[in-house]
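Participant: need a 3D model of the following:
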Amino acid sequence: MPDVVQQRMGVPVLVCDPAGPPVATERDALDLISAAFLGAEVVAVPASRLGDDFFSLGTRFAGEIMQKFVNYRLRLAVVGDISRHLAASAALRALVHESNRAEHVWFVPDLDALDARLAGAQPHR
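Facilitator: Model prediction:
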């Protein structure tokens, strides 16, 4: 399935294909942001498309990507099992915890969990 904008809980979400290209550079993230400008407010990226560099906070890649989405006023949802990465990094666990308390970047296990978050989220402006 290609990346596609879907209405999820009344919110337009760019749901990215798990088999799509990896998000390995800032340019890759900007490509997703560009695709989202076709009407999405949230970009749901499968965790499988994010390399180890994203989850290794010392690389600063996650921070750079997350900041790009915030700058463009888009929400980012990392969708999938990241337990392996969480087990290896207390800093990542803290980042995920704090991100999930806010409205801009969420880490969720699946699209159903994203729907639940969207149902309870305030409108994004």
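Participant: contacts and neighbour counts: CA atoms only from here.
Facilitator: OK.
Participant: so where does the residue most central in space within the chain fall, helix or strand?
Facilitator: In the chain, the residue lying closest to the centroid (Cα atoms, centre = their mean) is Ala77, at 2.8 Å. In this structure, Ala77 sits in strand 75-79 according to DSSP states H and E.
Participant: do the same with Leu30
Facilitator: For Leu30, the enclosing helix or strand under DSSP H and E is helix 26-36.
Participant: which SS state does the closest residue to Met1 other than its chain neighbours fall under?
Facilitator: Nearest residue to Met1, sequence neighbours excluded (Cα to Cα, 6 or more residues apart in numbering): Asp17, at 5.8 Å. Secondary structure state of Asp17, per DSSP: H, G, I helix; E, B strand; the rest coil, is coil.
Participant: for comparison, sequence B:
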Amino acid sequence: MPDLIEERSGVPVLVCDPAGPPVATAEQALDLIGAAFAGAEVVAVPADRLDPGFFSLGTRFAGEIMQKFVNYRLRLVIVGDITAHLAASSALRALVAESNRSDHVWFVPDLAALDARLSART
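Facilitator: Purely as a prediction, here's the structure:
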């Protein structure tokens, strides 16, 4: 399945294909932002598509990517099981907890959890 814009809980979401290309650079994140400009408000990226450096906060890759989405006024949602990454980093646990309290970047275990979060907002 290619990356597709779907309406989920009344919100247009670019749902990224789990088998799609990895997001390992800022330019690749900008490609997703560009694809979202076809009408999406939210970009749902499978956690497995993100370079492992995203979850190692010392690389600053996560902050760079998250800031790009904020700058373009798009919500970024990381979808998938990141338990192993969370177990390895208290800083990442804090970032995820803080992000999930905001409205810009969310970490959810699956698309059903994304639908529930979107439904709660409307």
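Participant: so after superposing, what's the score?
Facilitator: The TM-score (TM-score structural alignment, normalised by the length of structure 2) is 0.99; 122 aligned residues with a Cα RMSD of 0.6 Å.
Participant: next, work out how far apart Cys16 of structure 1 and Arg60 of structure 1 are.
Facilitator: The spacing between Cys16 of structure 1 and Arg60 of structure 1, counted by Cα to Cα, to the nearest Å, is 23 Å.
Participant: neighbour count winner among these two?
Facilitator: Set Cys16 of structure 1 next to Arg60 and count neighbours by other Cα atoms under 10 Å: Cys16 wins out with 20 against 12.
Participant: how many residues are close by the closest residue in space to the more buried one that isn't next to it in sequence?
Facilitator: Closest residue to Cys16 of structure 1 apart from its sequence neighbours, by Cα to Cα, 6+ apart: Asp3 at 4.2 Å. Per other Cα under 10 Å, the neighbour tally for Asp3 of structure 1 reads 18.
Participant: could you do the one 5 residues further on as well?
Facilitator: Look at Arg8 of structure 1: counted by other Cα under 10 Å, it has 18 neighbours.
Participant: contacts only, for it.
Facilitator: 115, 118 (Cα atoms under 8 Å, 6 or more residues apart in numbering).
Participant: if we go to 10 Å?
Facilitator: Arg8 of structure 1 is in contact with 14-15, 42, 111-112, 114-116, 118-119, counting by Cα atoms under 10 Å, 6 or more residues apart in numbering.
Participant: how about a markdown table for these, with neighbour count added?
Facilitator: A markdown table is the format used below for the contacts of Arg8 of structure 1 (neighbours: other Cα atoms under 10 Å):
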| residue | neighbour count |
| --- | --- |
| Leu14 | 27 |
| Val15 | 24 |
| Val42 | 26 |
| Leu111 | 17 |
| Asp112 | 12 |
| Leu114 | 20 |
| Asp115 | 16 |
| Ala116 | 13 |
| Leu118 | 18 |
| Ala119 | 14 |
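Participant: rewinding a little: in structure 2, what stretch matches the helix holding Leu30 of structure 1?
Facilitator: Aligned using TM-score structural alignment, helix 26-36 of structure 1 spans residues 26-36 in structure 2.
Participant: all helices for structure 1, in order.
Facilitator: 26-36, 52-55, 61-71, 83-88, 90-101, 111-120 (DSSP state H).
Participant: quick one: closest of the ones you listed to Gly10 of structure 1.
Facilitator: Closest of the helices of structure 1 to Gly10 of structure 1 is helix 111-120, at 8.3 Å (criterion: Cα to Cα).
Participant: and the angle for the closest one with helix 90-101?
Facilitator: Helix 111-120 of structure 1 and helix 90-101 are oriented at 50 degrees to each other (axes from the mean of the first three to the mean of the last three Cα atoms, to 10 degrees).
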